Structures are given as structure tokens and as C-alpha cells.
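> 3D, please:
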Amino acid sequence: MKRGKIRLSGPAPIFRVSKPGVDVDTAAPNEFVAHEDFLFSQPYAFGYVQCPFIGFTGEAYRDESVTVTVPNPGVTPVIHLFPVDHNNQISFPTHFSEGGGNDQSGYAVTTYVVDGTTSGSNLTIRFRKSFNGLRSPNGCYYMLSRNANVGGAPGPGGSGRPRMRINKNGIKIARQGYDVDTAAEQDLYFSSSGIAARVFATGLVGVSNAGHERYNQARVNFSKTFSRPPLVFAAGLRSDGGADVTPVRYRVIGNNIARIHPHYCLKIDTTGFDIMVVKDYGPGDFYVDVPTTWRYWVLDNTLDG
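Sure thing, here's the model as predicted:
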């Protein structure tokens, strides 16, 4: 059995690596680790930004930004943000919080918005804490991915230009018809200058009606303890076969308790994550056909480099 095949010359160059235990010549599309015609939307920058008002417990509205220097790929990237709560847990895609208090002195809840924009080599992350919320975020992890060109016909070069290059600087693979030595970032299928966002674990988890009046919940434990909370994605599997990633959030105040409720929330720590999914309130309510089975992906901290 062979797992790799590389051919750089000729009209149809090949660069293929299959999963462990799978022959590269018979591998199905989902069994390749690398393939010359598969686009990899590689992250090219990863880091952590501390909130400028970390630890602030006043009720006042805060709106402050932090700008950091990142590589400039020449095109607007895809920005992924993973906010970190006051307790150092990642809350994704947005936070869940409940706490007591009153309108005069505020409520012991985390309620904030984090967003990001890029301009050239600058990434600006904006932190906003709402009025009456007494807890502030600690910060935010960011991950920037190349906004690659996936549409249209092959490039102007036809098959006469080299699509791949392997040298002391690593590996580059360009789109069909593009010269690998002159192709822009958005026309690269793979580049060693990007980061390998390695998948540590994936699976299915079912949420159940236990422990909370308004939420179904479940806990997933990692097979190892991370040095810091890893990045986790999740998507609910709807009954019609679609996927649900709705990040809707609403705020309810009653009986001196403020509740910040998202449609779903991943609360990620170093040993695992809790998933909370709002319950289906039935026909006529906003939340209908709420998934009880969710697929998740855990990224290893190879991004920390």
C-alpha cells in the first residue's frame, strides 16, 4: 500500500496524500489529506487579543478596540473570532449567561459583542460591553483564513505553466492555469506558509433535557488536557437533513435576574466542552425544529505557533 504520489512534470501534475490505512490510488475524495485539485482554505494567522477593559465590573457601556499586525494576503480574509469569557472559557459562537441584580446597579451577567475587520496588515478587534452587564470578556482568539478563489474557469495559462513547486521554502500548489511562482494568494490551492488547522477529534453528540429549564445540554470530554481551550465548531443536524448554526441571542430580565440566551452555545475549557441548545417551544414560537444531535470538530492547538 502506498499513501503518497507526487508528479510535478507533464500536463497533469499530481500531488496526493491519503489517510493512514488507505491506498492513494483507490482513495475516495473524503480520504485524502492532500490533493492537487482540492482547495484548502488554510488559516494564515492565529492569535489572542486581550480585551482593553478586562476585569471591569461596572455597569457602564464600554466600546474599545485593539489593532494587531497580521500578514497581508492581498485579499480580504475570512475572519473567525472565538470570544473568551470572564472565567477564561471560550464561548462560541456567542455567550450564555445568567445572573442576579437590578436595573439600578446592574446584573451579574456577561453581555458583550466582539467583531473584527482587516485593512492591509492590520486586524482590528472591537469589544463592546452593554450597559447594566457587570462582567467583561477577557479577550478573543482570532483565526484568519485565505479567501480563496473557487469559481470561474481555469486561469489564463492553460496547462503550460507549472502548478506546483517543492523547494527549501516548502510546497505550493496553484489553481489550474496559474503559474505557481506568480499566482496571488487567492489563486493558491495550498501553501506551506499557511497553518495546518489539524482536526483533533470529530463526532456526534446528543443533547438531552436535563439541568436547565430552557436548554438541552451535553458534555463532551477530550482525550487529553489542552494547555488552553482549543477551538471547537459545531452544527446541528435538522430533521430535514439541513444543518443549523444559528447564533441568535436574546435577553430576558425578570424577577431581578438577567438572562443572555443564545440559540446554542459551546462553553469550551481545557478538558472538554459543554453544548447548550435552546429547547423547541413548539409551533408558533421562533425556535422550531431545534436539533438534538450535533456534529462537532475540535482543532488541535497546532495553531498556537
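
> okay, CA-based contacts and neighbour counts for the rest of this
OK.

> check contacts around Gly203.
The neighbours of Gly203, taking Cα atoms under 8 Å, 6 or more residues apart in numbering as the test, are Arg295, Tyr296, Trp297.

> and the gap between it and Tyr264?
The spacing between Gly203 and Tyr264, counted by Cα to Cα, to the nearest Å, is 17 Å.

> Ile173 now?
Taking Cα to Cα as the measure, Ile173 falls 38 Å from Tyr264.

> I'd guessed Ile257 sits against Gly106; true?
No. The criterion here is Cα atoms under 8 Å, and Ile257 misses it with Gly106 at 10.1 Å.

> Tyr250: neighbour count?
Neighbourhood size, Tyr250 [other Cα atoms under 10 Å]: 10.

> so it is in which element?
For Tyr250, the element it lies in under DSSP states H and E is strand 249-254.

> please give me the structure for this one as well, since I'd like to look at both together:
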Amino acid sequence: MNRVFLLLVLVAAAGAAGFGAYLKLRSLAQLNRQLYRLDQLLIADNDDADQRAQWAIRGLEAAVQKNYNQPKEVALLAAAQRLDGHADSLARTLRGLGEELKHNACRPNTAIPTAAQLASTDAAAQLLSPDGPAYVNLHQQLNKYRLAAQALNPNKKAALPEPAFAELPLGAALASLSQLESEVRTTELNTLQHLSKKVGATTLRRHLAAFSTAASSTVAPGSIYQAELFLGSVLDLRFTPAQMRCNGRPVPVDSNHVGQVRFMAPRRLGPAVWTGTIRFKANGRDTTFQVRVPYRVVRR
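Coordinates of the predicted model:
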């Protein structure tokens, strides 16, 4: 009786273990299918990110041209285009590895990998072993891309983890490749956004100020002084470095960035004129404004 009972217990335990193993295998199969679907979703997202990167490059090109192709901005645009080329090359490498993984694992080739094929670790182990040429090439490309992005945006560390494919089933390996491509595109978009802030014409800010113009620069004792008083808009030179000169000589500028004109009047009596010059960059080009101010030298 005891032997029969013990045998029944062993059979029940074996059955429970088998059922547990079945549940585990079923869960793994579901996970691999979910990873494969994730891979397909990431591929679509990466295509969209690639398109957005192209739009960003075109936006940079337009901004540089609008700003009259300033040398520094042309250099930044060239660097952005090189980074985009690195990103495209990496994306092609990652997509190619994914296709080769599916080709090696899905024999005979099927449109959608089977559960057994998705669970297989052989393809990833053979193609993406740490010492294999495919992995070494991917590692070198990632390092080159990481350094290029870091040089253009030093304050933003490129989130490009080192890939690890050891013992990964096909579904997980495909999803890992697509996720890495997503990180590549995210790094590119972040860098392009950073560069866009350095390209383009500086917006010239303005503020209101009171002005007056006198009917005459001289007035006799007891006579009527006439002038016009008005409100005008002027450039705020606090945000636009400018050079001011009077008769060719530098003019001191106060804390409000207003030039203070002072000079020794000529000794000869009669009409005279002084010339004021303000030079600054507008839309990337050197711009000069000049004003001639007549006055009269009289005896006191």
C-alpha cells in the first residue's frame, strides 16, 4: 500500500512538473511573439524618425542660406549632414543584421517566423558573437557615431548602450537591434535640435524711446525755442553688439547701450556738422547706419 501511494505521489509530481514546464514554454512563446511585434513597431517608428531627421536637415539648410551662408553656420550644417550620414549607415547595418538573422533562423524562409524559430538562439549566437566580424563592425560604428554626436552636443551624453546578444532568442535579438536603431535616431534628432539653435539670423529686438528734434540748433536770448517731441522704436543693442563712432572716432557707450557723443567744437564760427556711425550685424550681414547732424558754432 505504501509503495502504491508513493508511486502515485511520484506520478503526480512528475505530472505537475510537466505541466509547469508546459506553462513556462507557453509563456516564453508568447513573450517571443510579443518581442517580434515590438520589433515591427520599432521599425515603423524608426522610419518616421529618419523622416523627421531629413526635415531637420532641410530646415538647417534653409536657415543657413537665409543667413547668407555664414562660414561658422556652413561648417555646422556640414557636421550635421555628416552625422546624418553616420546615422543612416548605422541604421542600414542594424537592418541588415536583422534580415540576416531572420534568413539564418527561418529555413525554409517564412513570411512570419514560427514560435520555434523565434525561440531559437542559434542564429544570434553565430552571427553576433562578441568576437565575430559583424559584432566588431557594429561596435566600431557605434563608437564613431557616439563620438561624432558628443562633439556636436557636449552637454548631452549619447544614450547608446553596448549591445549584448549572448544567448538571445531570435525575437529578442531582432527587438534589440531595432531598439538600438531607435537610440541612434533619438541621438541624431537631439543633436540636430541643439544645432538648430546655433544657426540662423539673430532676432533684432526693439524697444520704445522718446525723441526730439529741434527746429534750430541755436537760439537767441529771449526768442522762442521750437522742437518736435515723439515716441519711436529703436533697436535694443544690449542683444546686438554694435560699434559707434563720431567723426570716425569710437564713441563711449553707457549702460543702456546709448552712445555718448562728446567732442571739441571747432574754433571757427559758423555752420558745422558731425557724422555719427553705428555698425552691427543684421541678418548675418554687416550693416551700417550713418547720420549727419548739423550745428552752429556761436559766441557765448
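
> kindly provide the TM-score of these chains.
With the length set by TM-score structural alignment, normalised by the length of structure 2, the two chains reach a TM-score of 0.22; 112 aligned residues with a Cα RMSD of 6.7 Å.

> packing partners of the strand holding Tyr250 of structure 1?
Judged by 3 or more Cα pairs under 8 Å, 6 or more residues apart in numbering; DSSP states H and E, the packing partners of strand 249-254 of structure 1 are strand 257-262.

> quick one: the helices in structure 2?
2-66, 71-105, 115-119, 122-127, 133-152, 170-196 (DSSP state H).

> out of these, which comes closest to His207 of structure 2?
Evaluated over these, closeness to His207 of structure 2 peaks at helix 2-66, with 24.9 Å, by Cα to Cα.

> other SSEs contacting the closest one?
Helices and strands touching helix 2-66 of structure 2, as assessed by 3+ Cα pairs under 8 Å, 6+ apart, comprise helix 71-105, helix 115-119, helix 170-196.

> in which helix or strand does the closest residue to Trp297 of structure 1 other than its chain neighbours reside?
Excluding the flanking residues, the one nearest Trp297 of structure 1 by Cα to Cα, 6 or more residues apart in numbering is Thr202, at 4.5 Å. Per DSSP H and E: Thr202 of structure 1 is located in strand 199-206.

> pull out the buried positions in that strand.
Within strand 199-206 of structure 1, the residues scored as buried using 16 or more other Cα atoms under 10 Å are Phe200, Val205, Gly206.

> next one: stretch 252-265 of structure 1
Neighbour count says stretch 252-265 of structure 1 has Ile253, Ile257, Ala258, Arg259, Ile260, His261, Pro262, His263, Tyr264, Cys265 buried, by 16+ other Cα under 10 Å.

> quick one: the last one and Phe92 touch, right?
I take that to be Cys265 of structure 1. Yes. Counting by Cα under 8 Å, Phe92 is a contact partner of Cys265 of structure 1 at 5.7 Å.

> before we move on, back to that, after the strand holding Thr202 of structure 1, which helix or strand is next?
Immediately after strand 199-206 of structure 1, counting by DSSP H and E, sits strand 215-221.

> where's Ser89 of structure 2 relative to Leu195 of structure 2, distance?
Computed with Cα to Cα, the distance linking Ser89 of structure 2 and Leu195 of structure 2 is 21 Å.

> repeat that for Thr93 of structure 2.
Going from Thr93 of structure 2 to Leu195 of structure 2 by Cα to Cα gives 26 Å.

> check His139 of structure 2 too.
His139 of structure 2 is 26 Å from Leu195 of structure 2, by Cα to Cα.

> give me the more crowded residue out of these two.
Neighbours of His139 of structure 2 and Leu195, each counted by other Cα under 10 Å, are more numerous for Leu195; the result is 19 against 14.

> for Val68 of structure 1, state which of the buried residues of stretch 252-265 of structure 1 is nearest.
Cys265 (27.3 Å).

> relative to Arg62 of structure 1, how far out is the closest one?
In terms of Cα to Cα, Cys265 of structure 1 sits 23 Å off from Arg62 of structure 1.

> check Asn102 of structure 1 too.
Asn102 of structure 1 is 19 Å from Arg62 of structure 1, where distance means Cα to Cα.

> now do Arg295 of structure 1
35 Å.

> repeat for Phe32 of structure 1
Applying Cα to Cα to Phe32 of structure 1 and Arg62 of structure 1 gives a distance of 47 Å.

> neighbour count for the two, which is higher?
The neighbour comparison of Phe32 of structure 1 against Arg62 (other Cα under 10 Å) goes to Phe32, with 19 against 16.

> and the residue lying closest to that one once chain neighbours are set aside, how close does it get to Ile166 of structure 1?
Counting by Cα to Cα, 6+ apart, Phe32 of structure 1 lies nearest to Ser18, which is 4.2 Å off, once chain neighbours are set aside. Between Ser18 of structure 1 and Ile166 of structure 1 the computed distance is 19 Å (Cα to Cα).

> who has more neighbours out of those two?
The residue with more neighbours, out of Ser18 of structure 1 and Ile166, is Ser18; 23 against 11, by other Cα under 10 Å.

> can you count the residues close to Leu81 of structure 1?
19.

> let me redo that: Gln217 of structure 1
That count, for Gln217 of structure 1 with other Cα under 10 Å as the rule, works out to 22.
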